[in-house]
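Visitor: I would like to see how this sequence folds:
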Amino acid sequence: MKRIAIVGTGFGGYACARQLERRLRPGEAEIVLITPKDYTLYLPLLPQVAAGVLQPRSIVTPLHAGLKRSKLLPGVAMEVDLDARAVNVLKISGEPARVPFDVLVLAPGSMTRTFDIPGLKEHARGMKTLAEAVYLRDHSIAQLELAASTCDPEERAARCGFLVVGAGYSGVETAATLQLVTRRAMARFPQLDPGLLRWTLIDIAPAVMPELGPELGAAARDLLERRGVEVRLGTTLERITEDTAMLTDGTRLSTHTVIWTAGVTPRPVVSSLGTETVKGRLVVGADLQVPGCEGVFGLGDAAAVPDLTAEPGTPCPPTAQHAHRQARTAARNVLAALRGGPRHEYRHHDAGLVVDLGGSDAVARPFGIGLTGMAAQLVTRGYHLLTTPSSRSRLRVSGDWLLNMMAPDDLIRLDFLKDSPGTLEELEHMPITPRPRRISVTESVGSRP
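Guide: Predicted coordinates for the structure are as follows:
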């Protein structure tokens, strides 16, 4: 039996597997999913988990609920051996495995991009995983509690200072939602001057969320500034210490909280192919196949898929919208690779962006129409409900929104990650320590008939 190996179960990998399960004939091919998680995560709603509006389980879909014919290999794809047509995997137990394939779909997603900034590795936090969202919520509330417990004015100022680096989609939503959380939490501490609370959003770019267009980007910035978030553009982070952030314009900020959302980069397995990349993303054709590599496809954040609706040479942006739609084209072309037949090209017009700014505030640009305020919030939440991958998740998200309206969050710490430093390396990159024992393909994914 032929084998289809799918690396990653984010928007692209999960949707591709679902499409293949529906279209494959019985006994035609087996699907092996290589992923360290047993769920697919709806990333756009992570800031609402951090804000306590949504429960963590509401934005995940278990793989076993949506996929019935696929085999799960719980591990990280470390390397693709194109000559042997196999993927080398490190299982979550630390044991190695090797997965031969006839067709390969690479959709490993991305991780937060970092730079060689002193202190970044030791002190910065991210917003890319459930663990990071939960950690940031607890950490933010804990800083106010610690500020209230000290009489040292310098420590109070540092505890009440928060810095978000990156004024893109993730950074803006994170700053907007968590600023509301901390503003509400300040009311619990009469000994703290509300004026101590300071949120700063910085980016080297000249505009907030340029992909929204100048008018909506300016509207988002104005709303943040009216709430008290200081937006500083044309500057970025120079170095971090435990209680200080130095900016490239010479500004020194007292803070114990630096949230790093300055872009993403593909997972390391992409570079193991040795084929051409653009800014780390795998170069593929409009049919999603890696040039010169028959039966090897890439999509989502990890692939530079040509945007046939834009200027030549322009890749599709690394968004959930494109990854989900590319999965359909990938599934059709995987079947074409198995059965023989013409390949299809990916072509999709951008449907726009939605940005939830917390409460009743949002900005949105559905199909080129600019919206703000309550109308944008209705469109934003409607879009999320439509694109959440399962009916179970949609029901839970709707229920959480309704419950939050009727009984707002209690603003308590759960402390599930109280012993974690909360760094990017700890909660996002999650290194697995290899174990010396080697196992066979049969032990890891089952023998091939």
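
Visitor: C-alpha only now, for contacts and for neighbours.
Guide: Noted.

Visitor: how close does Leu233 get to Lys279?
Guide: 23 Å (C-alpha to C-alpha, to the nearest Å).

Visitor: higher neighbour count, those two?
Guide: For Leu233 versus Lys279, neighbours defined as other C-alpha atoms under 10 Å are more numerous around Leu233 (16 against 12).

Visitor: contacts only, for the nearest residue to that one once chain neighbours are set aside.
Guide: In space, and not counting its chain neighbours, Leu233 is closest to Asp203: 5.0 Å by C-alpha to C-alpha, 6 or more residues apart in numbering. By C-alpha atoms under 8 Å, 6 or more residues apart in numbering, the contact set of Asp203 is Val165, Gly166, Ala167, Arg232, Leu233, Gly234, Thr235, Thr236, Ala262.

Visitor: another for comparison:
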Amino acid sequence: MYTALRLNRLLRGGEATVTVVDPQGYMTYQPFLAEAAGGAIEPRHVVASLHRVLPGVRVLNGRITGVDHAARRAEFQPVQGPNQTLTYDILVMAAGSITRALPIPGLAENAIGFKTLAEAVHLRNHVLAQLAAAVSTDDVAVRRRALTFVVVGGGFAGVEALAEVKALAEDAIRYHEGIQAGDMRWVLVEATGRILPELDEDMGRWTAEALAKRGVEIRLHTRLTSAVDRHIVLSDGTAFDAGTLVWAAGGRANPLARESDLPVDEAGRITTTAFLAVDGVPDAFAAGDGAAVPDLTRPGHLCAPNAQHAVRQAKLLAHNIVRQLRGKPLKEYKHAYLGSVAGLGGHQGVAQVYRIKLRGFLGWLAHRVYHLACVPTFSHKARVLADWTLAFFFRREVIQLGALEQPGQDFRDAAKAA
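Guide: Sure, this is the predicted structure:
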């Protein structure tokens, strides 16, 4: 989206036609998925419509299933209708990443991913449904299972998801007689020896201590080995039932790259030069999570797969395309990592910007200021700010709308009965 937006501004009338292909038709601001799951932000305010943001750009809804760059052709599967072949002159591959799952028994059947807006909304509805189930039964085992929540992955996604959903559940139990905060069990599972590895070790340690004080069990050096029938088995020998299992253990490059004739590395990322041009391939560019971009600030390393790099790469990529069209030399991508911020719910957070480290309320405030500045479009900034303002004065909504995920079920049941 950012590449197309910048191209739209830089290109002269009639100089080129820009086409964007996307399965959803919108861009998700992923740092806000946790707050959407927790009910702090309206889900629609986390996404930006490509049709609205990119006037004058041809936006196609569907999937690219294969790329033959040598022939300048891409196979396109629209949301409806027969497949098409798209021809082009210059290719930009920015398909990002997908969830990195592992062959763990029961994972696919019982876990909830945390990569898309749909998954965030589903998680919110699921957690509220588990609370309703717990208060509606006298069976001790069923109740204990419904009130046990497990998150696998101690990175930003996992930690923020757990913190925001826990805050949601603690607000919701005010309206469920018979459930206390101590009745719920929250477990964070991380395979390495620390959480939030993107931050300095002392910041990760402070975050772990803060979560532990709020009743979160943190299992480091631990892996999920089985989730069959939602019976959780961990590598440290612990076993228990859990009604909710969230998988936030990172991502991997979109497999579309391997369905092309472009060069990829061992992780499936498209290999590029510092100019964001595909290595050794003319008229092809790549950026974001699915691209292996050299980090010129750390020789021998690649740019981390995060939004901070992706957005900046996208803008420079657009400039380099225009420079190539006009016969000018390309510019190298060089951006030192500014730092990271994370929200922990309950007006708590951590922030590390350059050498400045903020914890608690100041970390939470820095997290919100940073992301508000980065949200695309003024309209979305205003809506997010309004959501936060309302949340400051009123309790969050705790309505469970799981039926929206199967909107036709009631009608189908009635039709069968008829």
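
Visitor: need the TM-score from the superposition.
Guide: For this chain pair, the superposition-based TM-score is 0.94 by TM-score structural alignment, normalised by the length of the second structure; 406 aligned residues with a C-alpha RMSD of 1.4 Å.

Visitor: any idea what the residue nearest to Leu233 of the first structure aligns with in the second structure?
Guide: Alignment note (TM-score structural alignment): Asp203 of the first structure maps to Glu190 of the second structure.

Visitor: can you give me the distance of its match to Val350 of the second structure?
Guide: Using C-alpha to C-alpha, we find Glu190 of the second structure at a distance of 19 Å from Val350 of the second structure.

Visitor: same check on His231 of the second structure?
Guide: According to C-alpha to C-alpha, His231 of the second structure stands 33 Å off from Val350 of the second structure.

Visitor: settle it for me: which of the two has more neighbours?
Guide: Neighbours per residue (other C-alpha under 10 Å) separate His231 of the second structure from Val350, with Val350 holding more: 25 against 17.

Visitor: and the more buried one, what's its match in the first structure?
Guide: Under the alignment (TM-score structural alignment), Val350 of the second structure maps onto Val363 of the first structure.

Visitor: name the SS class of its match, please.
Guide: Under the three-state scheme (DSSP: H, G, I helix; E, B strand; the rest coil), Val363 of the first structure adopts strand.

Visitor: my read is that it contacts Gln377, right?
Guide: Yes. Val363 of the first structure is within contact range of Gln377, at 7.1 Å (criterion: C-alpha atoms under 8 Å).

Visitor: shared neighbours of those two, which are they?
Guide: When contacts are counted by C-alpha under 8 Å, 6+ apart, Val363 of the first structure and Gln377 have Asp356 as shared neighbours.

Visitor: residues contacting the alignment partner in the first structure of Glu164 of the second structure?
Guide: With TM-score structural alignment as the criterion, Glu164 of the second structure lines up with Thr177 in the first structure. Residues near Thr177 of the first structure by C-alpha under 8 Å, 6+ apart: Pro47, Gln48, Ala50, Ala51, Leu357, Gly358.

Visitor: nearest to Val103 of the first structure, of those?
Guide: Distances from Val103 of the first structure to those, taken as C-alpha to C-alpha, are shortest for Pro47 (35.8 Å).

Visitor: Pro56 of the first structure against Thr129, yeah?
Guide: No. In this structure, Pro56 of the first structure is not within contact of Thr129 by C-alpha under 8 Å, at 10.2 Å.

Visitor: how many residues are close by His176 of the second structure?
Guide: 14.

Visitor: right, I mislabeled it, should have said Val278 of the first structure
Guide: The burial count for Val278 of the first structure: 10, using other C-alpha under 10 Å.

Visitor: for it, which non-adjacent residue is spatially closest?
Guide: Distance criterion C-alpha to C-alpha, 6+ apart; nearest residue to Val278 of the first structure, sequence neighbours excluded, is Ala304 at 6.8 Å.

Visitor: counterpart of the one you found in the second structure?
Guide: Using TM-score structural alignment, the partner of Ala304 of the first structure in the second structure is Ala292.

Visitor: does Glu345 of the first structure count as helix, strand or coil?
Guide: For Glu345 of the first structure, the assignment made with three-state DSSP gives coil.

Visitor: that one pairs with which position in the second structure?
Guide: So Glu345 of the first structure corresponds to Glu332, using TM-score structural alignment.

Visitor: in contact with its match, which residues?
Guide: Neighbouring residues of Glu332 of the second structure by C-alpha under 8 Å, 6+ apart: Ala274, Phe275, Leu276.

Visitor: highest neighbour count among those?
Guide: Neighbour-wise, the contacts of Glu332 of the second structure (other C-alpha under 10 Å) top out at Leu276, 29 neighbours.

Visitor: can you find the partner of it in the first structure?
Guide: In the first structure, Leu276 of the second structure lines up with Leu288, judged by TM-score structural alignment.

Visitor: same question, Glu42 of the second structure
Guide: Aligned by TM-score structural alignment, Glu42 of the second structure pairs with Gln55 of the first structure.

Visitor: OK, contacts around that match?
Guide: Each residue near Gln55 of the first structure by C-alpha under 8 Å, 6+ apart is listed here: Val49, Asp400.
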